[in-house]
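please find the sequence and the predicted model below.
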Amino acid sequence: MKIGILKTGPVPDALIADFGEYHDMFEAMLAPYGFDFQVWSVVDGDFPQSLEDADGWLITGSRHGVYEDHPWLPPLEQCIRDIFAAGRPLIGVCFGHQVIAQALGGRVEKYAGGWAIGPKVYHFPDGPRVIQAWHQDQVIAPPEGAVTLAHSDMCEHAALLYPGKAFTVQPHPEFDDGFIQGLMDHRAKGVVPDDVLAEAQGRMGKALDRDAMAAMFAKFFREKEIS
């Protein structure tokens, strides 16, 4: 099965040598499941010629906001609607989670409660999972037909299921502690409050439920179901 990855932003230059780009992290996370991958850098205007170019699609995270004015955002939202119409499985993470919701009529805003950074507990129907977070924006109002599957203390709609169509999550199962530390060192200064960074630093080292999330992603790609 071939997964098309739609890349919506770059990794900070200082982290690429150690961690690769966002698509590299997803490929590593899903490596046990035997998928093939192709990447389109939609942030640079590179879009697939046909939705038949891949059997399933994944939209990455980004430093950009879905409500910002970028020339690649309207065609990405149309691409999302086309993927839905074609019935190909779609997964979105962080920015991907948000832009899918927005493209389908949901609302995304900066959360008044501030930033979610580092390992956080997300409550799924089958129990809590610890996943890395790095966001302030979040889905405030899901689109019609979306089912909220997970929440955290700072994010009411942390995972959304669009039955038979898409599965999206706000946190980053593809991130590890090292990458989060790199973001703290190279992207957070002057952006994320110092007390938030200090509190997140104290939670580093928790066991992450990366493998469980990878299994959910793989099942959704193959069966368009998560359980």
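Here it is on my side, so go on. Numbers count the residues shown, from 1 in each chain.

okay, CA-based contacts and neighbour counts for the rest of this
Noted.

can you map out the strands along the chain?
Under the criterion DSSP state E, the chain contains strands at 2-6, 36-40, 56-59, 90-93, 107-110, 116-124, 127-135, 137-141, 147-150, 159-162, 166-169.

tell me how far the nearest residue to Phe35 once chain neighbours are set aside lies from Pro10.
What sits nearest to Phe35 in space, not counting adjacent residues and going by C-alpha to C-alpha, 6 or more residues apart in numbering, is Met1, at 5.3 Å. Between Met1 and Pro10 the computed distance is 25 Å (C-alpha to C-alpha, to the nearest Å).

neighbour count winner among those two?
Neighbour tally, Met1 and Pro10, criterion other C-alpha atoms under 10 Å: the higher count belongs to Pro10, 17 against 13.

separation between the residue sitting nearest the centre point of the chain and Gly9?
The centre of the chain sits closest to Val93, judged by C-alpha atoms, centre = their mean, with a distance of 1.1 Å. Distance of Val93 to Gly9, given as C-alpha to C-alpha: 12 Å.

rewinding a little: export the strands of the chain to TSV and tack on distance to Tyr22?
Shown next, in TSV, are these (distance: least, C-alpha to C-alpha, whole Å):
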stretch	distance to Tyr22
strand 2-6	9
strand 36-40	10
strand 56-59	10
strand 90-93	11
strand 107-110	22
strand 116-124	17
strand 127-135	14
strand 137-141	19
strand 147-150	23
strand 159-162	19
strand 166-169	15
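
in addition, the following structure is provided for comparison:
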Amino acid sequence: MKIGILSAGHLPPDIAARHGAYPRLYADLLTGHGFDFADWTVCDGVFPPSIDAADGWLVSGSKHGAYEDLPWIAPLEAFIRALDADRRPLVGICFGHQIVAQALGGRVEKFAGGWSVGRRAYVWGDDTWHLNGWHQDQVVAPPAQAQSVASSDVCRHAALAYGDHILTVQPHPEFSAAFTADLIESRGRGVVPDAVLARAEAALDLPLDNRAMGDRLGAFLKQAHARRGAGAAGS
């Protein structure tokens, strides 16, 4: 199964040099599932030729806001709507979570409570997942077709499910503790309030559920692909 990564941003060069760019982070997150990967840097205007260019899709994080007036936002939203209309498997992470919601009729805004950076507990049904986050924007009004399936103490709609073919999450399961520590130094100082950064740094040694979430997302993509194939065979 081929996963198309839609890269909606660039990591700071020093971070990418140490940890890899977005495509590598997501390939590592989804390792063990037998996926092949291709990537398109949509924030630079580079888009796939069609929704048939991959079997499943992932929209990355970004420093940009989904609501910004940027030339690649509308084409990305159109691509997401095409994926949804054809029930293609799709995962969104952080900005990806937000842009999918906006493309399908939801609303994204800066959270009145400010930044969420570092490890938080996300309640998903009977489970609790500890994952790193890095965001100020949130989905404040999900699309009508979306089901809110996870939340944290500062994020009401931390994961959204759209039928059985789209799943998006606000936190960053691809962010390790070391990555978050480096990002605090590279992008956090002077931008994120000191108290928020101090809270994040105090949690750097605590365990994360990145591997488990990566497996959950990988299994979702494979199951959505299998369901779509079974549906096509039966039609």
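Yep, it's here. If you're wondering where the values come from, they're calculated on a predicted model, not measured in any experiment.

TM-score for these two?
TM-score for the superposed chains, counting by TM-score structural alignment, normalised by the length of structure 1: 0.97, backed by 225 aligned residues with a C-alpha RMSD of 1.0 Å.

still on that earlier bit, quick one: the residue nearest to Phe35 of structure 1 and Val169 of structure 1, what's the gap?
22 Å.

His123 of structure 1 now?
Taking C-alpha to C-alpha, one finds His123 of structure 1 at 12 Å from Val169 of structure 1.

same thing with Arg187 of structure 1?
Taking C-alpha to C-alpha, one finds Arg187 of structure 1 at 22 Å from Val169 of structure 1.

out of those two, which sits in the more crowded spot?
A count of neighbours by other C-alpha under 10 Å puts Val169 above the other of Arg187 of structure 1 and Val169, at 24 against 16.

isn't the more buried one up against Phe95?
No - with contact defined as C-alpha atoms under 8 Å, Val169 of structure 1 does not count as touching Phe95 (9.2 Å).

that older thread, just give the closest residue to the residue nearest to the centre of structure 1, not the sequence neighbours.
Per C-alpha to C-alpha, 6+ apart, closest to Val93 of structure 1 is Val169, 5.1 Å.

ok, Phe37 of structure 2 next?
Excluding its sequence neighbours, the residue lying closest to Phe37 of structure 2 (C-alpha to C-alpha, 6+ apart) is Ile3, at 4.9 Å.

do the same with Leu15 of structure 1
Gly182 (6.6 Å).

tally of neighbours for that neighbour?
So Gly182 of structure 1, with other C-alpha under 10 Å, has 16 neighbours.

from Arg107 of structure 1, how far off is it?
30 Å.

what do you get for Ala116 of structure 1?
In terms of C-alpha to C-alpha, Ala116 of structure 1 sits 19 Å off from Arg107 of structure 1.

who's more crowded, these two?
Ala116 (23 against 18).

for the more buried one, give its distance to Leu197 of structure 1.
With C-alpha to C-alpha as the criterion, Ala116 of structure 1 and Leu197 of structure 1 are 10 Å apart.

then Ala146 of structure 1?
From Ala146 of structure 1 to Leu197 of structure 1 the distance is 32 Å (C-alpha to C-alpha).

now swap in Ile140 of structure 1 and tell me
24 Å.

Lys219 of structure 1 now?
With C-alpha to C-alpha as the criterion, Lys219 of structure 1 and Leu197 of structure 1 are 34 Å apart.

same question for Ala212 of structure 1.
26 Å.

more crowded one of those two?
The neighbour count for Ala212 of structure 1 versus Leu197, taken as other C-alpha under 10 Å, is higher for Leu197 (19 against 12).

quick one: map that one onto structure 2.
Using TM-score structural alignment, the partner of Leu197 of structure 1 in structure 2 is Leu197.

that match against Arg119, yeah?
No - applying C-alpha under 8 Å, one finds Leu197 of structure 2 not in contact with Arg119, separated by 10.9 Å.

the alignment partner in structure 2 of Ile59 of structure 1: neighbouring residues, count only.
By TM-score structural alignment, Ile59 of structure 1 lines up with Val59 in structure 2. Neighbours of Val59 of structure 2 under the rule other C-alpha under 10 Å: 26.

over to Gln102 of structure 1?
20.

give me the nearest residue to it, chain neighbours excluded.
Nearest residue to Gln102 of structure 1, sequence neighbours excluded (C-alpha to C-alpha, 6+ apart): Val108, at 6.6 Å.

for that neighbour, which residues are in contact?
Each residue near Val108 of structure 1 by C-alpha atoms under 8 Å, 6 or more residues apart in numbering is listed here: 66-67, 98, 101-102, 137-141.
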